[in-house]
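Engineer: Fold the following and give me the result.
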Amino acid sequence: MFREKAFLAGLALLLLYLLVALLASWLAPYDPLEISGSPCESPSPDHLFGTNDFGQDLFSMLLLGSRATLFFGFLGACISTGLGTGLGVFSGFLGGRTDRVISGTLDVLMTIPQLPLLLVLSIYLRPGLYLLCGVMGLLGSLTQARIIRAKVLSLSTENFVYAAKGLGLSDFHIMFRYILPSVFPLTLVKFLFGAQHYMLLGVGLSFLGLGDPEIVDWGQMLHQVYSGGGFALGLWNWFLPPCFAMVGLSFSLSLLGYSLEPWLSPQLRHEKQAFFECD
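Structural biologist: So this is what the prediction gives:
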């Protein structure tokens, strides 16, 4: 019962964020990159969260910033989940030389530290949003592939796989018809937690001043707070709105990941039932 309530709460909160991101252009009263008031205005009916040291409306920046933050997280999660699931399924099910080549390549690539590489790319190459998401997704897919591979190795010894092979079905047919649906619950949960991770990572890069200055996001707002002395002056209207927005978004994804894992996995449901029956 608690997990069902957690799922509904997480889904409702995430849908609210998505709706705000889609309607941000209509909801925002001003262009977030244009000067719409005097510098450092306090919250008022004209500027709900006030303005920053450039005179830009903070409420408009918060609304428009949700787009880049959500896009950063979900695109990175899509790349890492899709690539990692594909590699994991091929490696675990085909085995042999294919498994050795893929696993060896993953072992080498996993030695590359993710955050330092992103910092170097951001400092020296100034890549765009898509390239950063691609690099993050590529590096994140390595761990995803190892997890999916371990799951597929256990599924490969199940009776339904032997029965499918006995019927003469090809390996690709078995992988796409039977293996992929079996690993889908794990893939979905990893996607949600991956989106949460990449959103926070993108905000962190922007906070360090390594994001795209032409794209408004919550990390850029916090960077302006830090560089403009907002933290030292205690200007809560500068930094609390993006902080609470990030906490709420991260919390919604955590609730969904927590609630979906046993709900989508029959094995976990059976283990839970057995645990209560033993009590």
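Engineer: hey, let's count contacts and neighbours off CA atoms from now on
Structural biologist: Will do.
Engineer: all helices of the stretch 151-279 of the chain, in order?
Structural biologist: 159-166, 171-174, 180-207, 218-227, 230-233, 236-264, 266-278 (DSSP state H, counting those that start in this stretch).
Engineer: Can I get the ones you listed in CSV including distance to Val20?
Structural biologist: Output for the helices of the stretch 151-279 of the chain, formatted as CSV (distance: least, C-alpha to C-alpha, whole Å):
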stretch, distance to Val20
helix 159-166, 45
helix 171-174, 41
helix 180-207, 16
helix 218-227, 14
helix 230-233, 26
helix 236-264, 11
helix 266-278, 35
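Engineer: Next, the second sequence, to be compared with the first:
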Amino acid sequence: EKVSSIGVEKIIFGVPEQDGSFKPLNGKYQVYVLMYCENRDDSIGDVAMVFGGKVYGLMGTDTLGRDLFQGLLFGFPVALLIGLATSILSTIIGAVLGIISGYVGGKIDLIIQRVADIVNNIPLLPLLIFFTFIFGGKLWVIVFILVVFGWPGLAIIVRSMVLSLKSSNFVEAAVAVGASSGRIMLRHIFPQVAPFILAQLIFYTPQAILSESALSFLGLGDPSIPTWGQILDYAFRNGAVYLGYWWWILPPGLLIIFSAITFVLLALGLEPVVNPRLRRRR
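Structural biologist: Just a heads-up that it's a prediction; the model follows:
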């Protein structure tokens, strides 16, 4: 029982100190491994032995000995995938519905705007928690919910821009020469609102990243994918704050903050381009 409570690795690779701790026993070790197969025809591929211990990797390990640095690297493309997929799909839906609503008008405009108003006033986080609890915390479920509730804001703004462009001279000239409504919306109106749509696409990305991180931190994310929110959730569950394991909390938290700030700064940098009032006079 004493050996199991101390740990076999400490007894083999350590020297006991007076305070009960173990000092690492430096030296060269030769490890021999015997592998047995039940069938003679079984093949064994490349085998690698990794002795992680309790100090391993550039940013240490968690309680299970997993390298936190690798988890942070793996979580980076996942965060970008969630943010970009959500923002691109939401922007496409919002832009298309906003242009149609503003140009066509009538009952179509009324239906789109009423649906947008209803969806836009529904609190997102409680719905995310509810649907992920029912359908599971898979990434596609999170992205789908964020897209469904992410398009109304852009649709409302684009519609107001299209209403002002609808009475412009170039649109009236296109109507006079017999251009179809689809051609006018695609060739004349869309290029005028495209810079604003691009800026909103960039601005929506950090919102999706923060929403996924919040769900994962609450334990409602996909447990099979080590996202930054999952790393924070596992850290708090294992008492990393109380134990002072800062390397387990600060890196994923800072990455979430810096990634959000990066996209916000990009959107702010594009704002003078899409808003003529903010352009500096040269």
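Engineer: Mind checking the helices of the stretch 151-279 of the first structure for the one nearest to Arg126 of the first structure?
Structural biologist: Nearest of the helices of the stretch 151-279 of the first structure to Arg126 of the first structure, taken as C-alpha to C-alpha: helix 180-207 at 11.7 Å.
Engineer: By how much does the closest one deviate from the second structure on average?
Structural biologist: For helix 180-207 of the first structure, the mean deviation from the second structure after alignment is 0.7 Å (mean C-alpha distance after the TM-score superposition for the first structure).
Engineer: ok, back up a step: with respect to burial, which of the helices of the stretch 151-279 of the first structure scores highest?
Structural biologist: Mean neighbour count, computed with mean count of other C-alpha atoms under 10 Å, is highest for helix 218-227 among the helices of the stretch 151-279 of the first structure, reaching a mean of 22.
Engineer: which residues of the second structure does it align to?
Structural biologist: Mapping helix 218-227 of the first structure onto the second structure (TM-score structural alignment) gives residues 228-237.
Engineer: hmm, who's touching the matching stretch?
Structural biologist: With contact meaning C-alpha atoms under 8 Å, 6 or more residues apart in numbering, stretch 228-237 of the second structure is reached by 62, 71-72, 75-76, 79, 212-219, 221, 223, 241, 248-249, 252-253, 255-256.
Engineer: now stretch 253-269 of the first structure
Structural biologist: By C-alpha under 8 Å, 6+ apart, the surrounding residues in contact with stretch 253-269 of the first structure are 3-4, 6-7, 9-11, 14, 185-186, 189-190, 192-193, 195-196.
Engineer: and which of those residues is nearest to Arg97 of the first structure?
Structural biologist: The shortest gap between Arg97 of the first structure and any of the contacts of stretch 253-269 of the first structure belongs to Leu186, at 25.6 Å (C-alpha to C-alpha).
Engineer: counterpart of that closest one in the second structure?
Structural biologist: Mapped onto the second structure by TM-score structural alignment, Leu186 of the first structure lines up with Phe196.
Engineer: State the distance from its match to Tyr204 of the second structure.
Structural biologist: Distance, Phe196 of the second structure to Tyr204 of the second structure, using C-alpha to C-alpha, to the nearest Å: 12 Å.
Engineer: same deal with Ala194 of the second structure?
Structural biologist: 15 Å.
Engineer: one step back: quick check, nearest of the contacts of stretch 253-269 of the first structure to Leu83 of the first structure?
Structural biologist: Closest to Leu83 of the first structure, out of all of these and judged by C-alpha to C-alpha, is Lys190, at 12.5 Å.
Engineer: That closest one contacts Thr81, correct?
Structural biologist: Yes. Counting by C-alpha atoms under 8 Å, Lys190 of the first structure touches Thr81, with 7.3 Å between them.
Engineer: okay, and the common contacts of these two?
Structural biologist: Both Lys190 of the first structure and Thr81 are contacted by Gln144, under the criterion C-alpha under 8 Å, 6+ apart.
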